[in-house]
Every structure is written in C-alpha cells, then in structure tokens.
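Q: Structure for this input, please:
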Amino acid sequence: MTTYGLALPHYDGLFPDASTWGARRTQATLAYARRAEDLGFAEVWVSDHLTLTLDGGPRRRSPDCWTLLGAIAQRTDSIRLGSLVSNASLRPPALLAHQVATVIDLAGTRVDVGLGAGWNAQEYVSAGIAFPDAGERLAAVQRTADAVRQAAGEATPPLWIGGKRSGALAMAGKIGDGWNLAWDPNPAAFDTRRAQVNAAAEAAGRPAPRVSVGLTTLVGQDEPDLRRRWELLRRRVPDGYLDRVTFDQWRTKGLIGTVDDLSARARTWTDRDVDHIICAFGMPFALFDDDQLNLTRQALSIRRSSEQEPTAL
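A: As a prediction, this is how the structure comes out:
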C-alpha cells in the first residue's frame, strides 16, 4: 500500500505566516511535524541545505537537518522521519554516521536516511571546501552508506538514494534500500529510470529497492476554490518562483486538483506500485496554506493516527 508523507516546511519565511523566520521558524516546523502525525501522514521529510536562495532573493536559512530530526523525534511518537536528502560529500562519512546514530537513539526504528551526491557548488563554497567532481561525489555516497551501516549495526535504518542521473540510479540499485525521485517526475521518464535502478540491483544480486516520488501538491474543494488557492499561492510564493507559469501549465504537475479528482491523480503512481509519495505544498519544503493538510487528508483518505488499527505485536 502506498503511504503519504510531508516535505516539512523548514526554511525562513516559507510558511503561511511569511514573517516566520529564525527561532520561530524552527518551532513552527516542530509544530507541523506533530500536526502531520496527528493527521495520519506516514512520514515527515527534511531537506539538508545550509540555505535556500530563490531567483536571487534573500538567503533563507534552515535548521541543521539532523539536529532538527532529533528534535522532531522528541516531539512525536509514531511518525517516521527522514532526510531528503543528505549531501554525502558535504560532511566526512563518520560525522554524518554519528549524527544519524544519535537520531536513532532518539527515534528508534522510525528513521529513514536519504543520501544524495550533492549538486549546489555554492553550498561547498559556504562550507569552505572544494566542490568535488561527479565521480568523487558518488563515491562519497558509497562511503557514507557504509559508515552509517557500520555505526548503526543492527539498528541500521533504511537507506534511500536520491537522484535521476545515471550514476545515482546505478548507486541506488547497488546499495540502496530505496530510491527517491523528486520533484514531479514525468511518469514515462520515471519508468525508464526505475528500470535502470532495478537492472543495477539485479546486477549486484540485490532485490529491487523500494521507490518514493516527491510531488507538488495543491488541493481545492472544487474548481473555483482550486484556482483561488493557486492565485493565493502565486502571490505568496517568494522571489517570482511561479511568475513564469500559468495555472493550466502548473496544474499538470503531481497532485494538483480538487478533492474529488486527487485520488485519480494519485493513481498515476499507486498503479506503478510506488511505496511512498512525498507531498510538497506549493514548492518543496514550504507550506503557504494551513488548510492544505486537512484537504489532502480528505482527498487521499489518509487516516488519523487515532483511527488506525493497532499494530500486532
């Protein structure tokens, strides 16, 4: 059965109240993690960047990914939590493995580790280190996965490899428990890439990894309400992020539609046996409309934690 997660808002200003910056931002993120759990979402995901800059706008800071995940572990009881994705070449493998092991101490078996090769050269400049070539960045994914598994031992969490280029796809098949593709993949291109991942897994003598996709999400009660929410989103998304796209163009993405038609949009992916869908409300790791969580729960028949049957021991 496909489960649904939330790309948790955690950057300065990317909240329904655009003045949510700094310490207020981090506290708001923790509150949304708890709310996602209460509504029945299966997982919250946190990106791993020093800052986010949109079309030349201000640098928007974020809490450290693994520190934040540790705090989420203490504020929640049952929801899973993971990185989407941690840049394996930005930290020494032993350091990231140590951070992961600490969060496992706090969250137990609720942790997922997403790893990627990194892409943002400016981020390396900010960290004071050289930007490695693609081969070295991919090798760092392998080394970090090995370090996490060694540090965690029997408690090793699922390792998800994120990416769409051939090297990342091969790495996902070779070492990953799961593979993530974001954002808003074309279904036909997804099928082609999934075949590459599965072929790499078969060559390595491993089972095909689980699969997750990240999808832009916007829900309206009906067509007029959907368009109204789009106009609200377009005005509030910062730095002209949506100024170059029309409503009709944008609504072809991911999970965008009315409450009545959203389940049909989701079937594009559930019919492909995707294990997990990560909802990004308006843009990745942002939330501009509090009501979206409730509408998505309604549209996709997500059950609240209090409504779910107890797990057999």
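Q: contacts and neighbour counts: CA atoms only from here.
A: Noted.
Q: for the stretch 101-250 of the chain, what spans make up the strands?
A: 111-116, 159-162, 178-181, 210-220 (DSSP state E, counting those that start in this stretch).
Q: Pick the most buried one from those.
A: Counting by mean count of other Cα atoms under 10 Å, strand 159-162 has the highest mean neighbour count of these, with a mean of 28.
Q: roughly how far out does it sit from the chain middle?
A: 11 Å (Cα atoms, centre = their mean, to the nearest Å).
Q: Now show me the structure for the sequence below, then we'll compare the two:
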Amino acid sequence: MEFRIFTEPQQGATYSDLLKVAKATEDAGYDGFFRSDHYVKMGSVEGLPGPTDAWTTLAGLAVQTSRVRLGTLMTAATFRLPGPLAITVAQVDQMSGGRVEFGIGSGWYDTEHTAYGIPFPALGDRFDIYTEQLEVITGLWTTPLHETFSYEGKHYRLTDSPALPKPAQRPRPPVIIGGRGAKRTPALAARFADEFNVAFSDTTVAGEQFERVDAACRAIGRDPAGMVRSIAQVVCVGWDDAQVTRRAAALGRSVEELKRNGLAGTPAEVVDRIGQWREQTGVSRIYLQVLDLHDLDHLELIAAEVAPQL
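A: Here you go, the predicted model:
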C-alpha cells in the first residue's frame, strides 16, 4: 500500500506552510505530496490568507524537494487552456526531475468560478471541455520531437503546434482521473488514466465505480490490471483515544463522524480499516487528506505506526 499526503490549501495555507508539510512528507517516507486545485475556501473557515495556485506551488516544491511524487487532485479543466497547461505541467515535471502526476477533472465548484470570473458551463459542456483537454494535453506530450500536433475539436483548435516542451517522463506523466459518474467518467478513464481515484466514499460506492472502470477498459481492449486503484480519505490518527479526540476537535469534527467517513482512530484501528479497504476494493494507494497543516507530528505518527504494517 502506498501512502500520499493530500492537502486542501484553499482552506487556509501559505506556500511556506505547504513547503513544511511537503518536506515533512518526504522526510517521513511517504510516496507523494498532492494538493487540491481550488480558488475559494469551503465551509465556515476564513481561508486566510487566501488561495495559492496549484501549479505555482508545485513548481516551487519541485525544486525544494527531491524524492516525493507531486501532483493535483484534481486540476480543474475550466481553469486553464489546454495548450498552456501542457506547457506548465511539462515544465514542472522537468523541474522536479520527472516526479509529477497529473490529476485532472471537469471542475465542479461554481462559487470559485463566479468569484474569479471563470466561465462555468453546464455539466455536459464541461465534460466535453474536459475530454478535449485530455486529448490535447496528452497529444502534445506524446507527439514525437521535430513533429507538430494539430487538433480540431468543438472547444479547442490547434494548428501545427511544435508540441514543446516535453515532460521529463516519457511518453508522459501519469494521468489521474476520478469521480463517481457512471458512464462518461469510466470511459474517459479507460482511454487516458493510469490511475483511477474515488474520493470520500465508502467501500461499496468505490468498489462499484472501480468495476465500472474495469468494464470500460475491457470494452476498448485494455487490461484493467494496468490501472492503479486509489482512494482519498480524511485522516485523524492518535496514539490513544484522547489524542484522537484532540485532533478531531482541532478539525471541528467529531471522532464518530471521522471514523464513519474517513480513517480515524488509533493506529491499530486505522490499520484494520485500511485492510478492509484493500480486501473489499483492491486499492493499492491512499491519499490521506491532512487538514491541520501545522500538526506535523500527525504525519510522523502515521508513517511510523500505520504505514509499516501495510
């Protein structure tokens, strides 16, 4: 089982905060450091000092870390044009020495779009945009050197693009797709994804979605075994019940709710819960949503007492 740390900086974090967590992630032996791609906070938190841009952050971390994988869950297709986004991600991959993983979704949070003047089309149109972005971005990355890339879609048209720069990873960085859509999402994952992620769901919902993705892979002649299955879950671990309670209180949530909807409890409890996930869904990678970015001891405890048992 691989463990990655997943942060939500729109809830309130500076680049300095994220750098400390990323370095702690690396030092503790986790596989990766990931962040959301949002421009507006959610819930009752103030979200100060305000959002940090996902790919600007990852560019900085690319040169200030040395081992952990870096990426997004998920970059919103509505935020950026596919050509410039392909350039940005390729450059960050080069800066990191080939450690980037590209999570991308259709975009869903209408509030951040209206807050910053970003167009927010209807869902069907957003999914069309999402599909074309994947076609363009992966097409640019995989075009052979000294050849050009052209594309004619409903939303994007590219003519004789030099398709540069190339990412450090060849033919391209891993692509992560996720979500619970029953038809178009699995079909898109079968075409493009190296990893499929189901976030903040129970084992039944996640298992059913993984099966849909497997079926979509088989429908196009792809072996589903080549797709990494992953989940994202909020985490709250403590040496004992008292520490679990204190950490839950710092998040403004109850222990009971966190145990029901995430990975919470003592190390033994969380190891048991992750074992259930593995047995029931076949996941091999977990993104641990860490909401208190100042509690670095939390990361060390999980790395020392949970990860070695799995």
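Q: TM between them?
A: These two chains, once laid on top of each other, score a TM-score of 0.82 by TM-score structural alignment, normalised by the length of the second structure; 278 aligned residues with a Cα RMSD of 2.2 Å.
Q: Same list (the strands of the stretch 101-250 of the first structure) but as TSV, adding distance to residue 38 of the first structure.
A: Output for those, formatted as TSV (distance: least, Cα to Cα, whole Å):
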stretch	distance to residue 38 of the first structure
strand 111-116	18
strand 159-162	25
strand 178-181	25
strand 210-220	19
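Q: Could you say which one of the ones you listed comes nearest to residue 196 of the first structure?
A: Checking the strands of the stretch 101-250 of the first structure against residue 196 of the first structure by Cα to Cα gives strand 178-181 as the closest, at 11.3 Å.
Q: which part of the second structure lines up with the closest one?
A: Mapped onto the second structure using TM-score structural alignment, strand 178-181 of the first structure spans residues 195-198.
Q: do the same with stretch 131-147 of the first structure
A: Going by TM-score structural alignment, stretch 131-147 of the first structure sits over residues 120-136 in the second structure.
Q: where's the matching stretch relative to the chain centroid, distance-wise?
A: The answer for stretch 120-136 of the second structure is 18 Å, by Cα atoms, centre = their mean.
Q: quick one: contacts of that stretch?
A: 77-78, 81-83, 105-107, 110, 113-114, 151, 153, 155-156, 188, 192 (Cα atoms under 8 Å, 6 or more residues apart in numbering).
Q: The same query, at a cut-off of 6 Å, please.
A: 77, 82, 106 (Cα atoms under 6 Å, 6 or more residues apart in numbering).
Q: And stretch 247-265 of the first structure, by the same measure?
A: With Cα under 6 Å, 6+ apart, stretch 247-265 of the first structure has contacts from 184, 215-222, 299-300.
Q: at 7 Å what do you get?
A: 184, 215-223, 226, 266, 295, 299-300 (Cα atoms under 7 Å, 6 or more residues apart in numbering).
Q: surely residue 283 of the second structure meets residue 232?
A: No: applying Cα atoms under 7 Å, one finds residue 283 of the second structure not in contact with residue 232, separated by 10.6 Å.
Q: which residue packs closest to residue 71 of the first structure, ignoring adjacent ones?
A: Of all residues not flanking residue 71 of the first structure in the chain, residue 30 sits nearest, at 7.5 Å (Cα to Cα, 6 or more residues apart in numbering).
Q: give me the number of residues near that neighbour?
A: 22 (other Cα atoms under 10 Å).
Q: Was I right to think it contacts residue 72?
A: Yes: using Cα under 7 Å, residue 30 of the first structure makes contact with residue 72 at a distance of 6.0 Å.
Q: Can you get me a residue count around residue 299 of the second structure?
A: Neighbour number of residue 299 of the second structure under other Cα under 10 Å is 22.
Q: do residue 59 of the first structure as well
A: 13.
Q: what about the nearest residue to it once chain neighbours are set aside, distance to residue 22 of the first structure?
A: The shortest distance from residue 59 of the first structure to any non-neighbouring residue, by Cα to Cα, 6+ apart, is to residue 53 (5.0 Å). Residue 53 of the first structure is 16 Å from residue 22 of the first structure, where distance means Cα to Cα, to the nearest Å.
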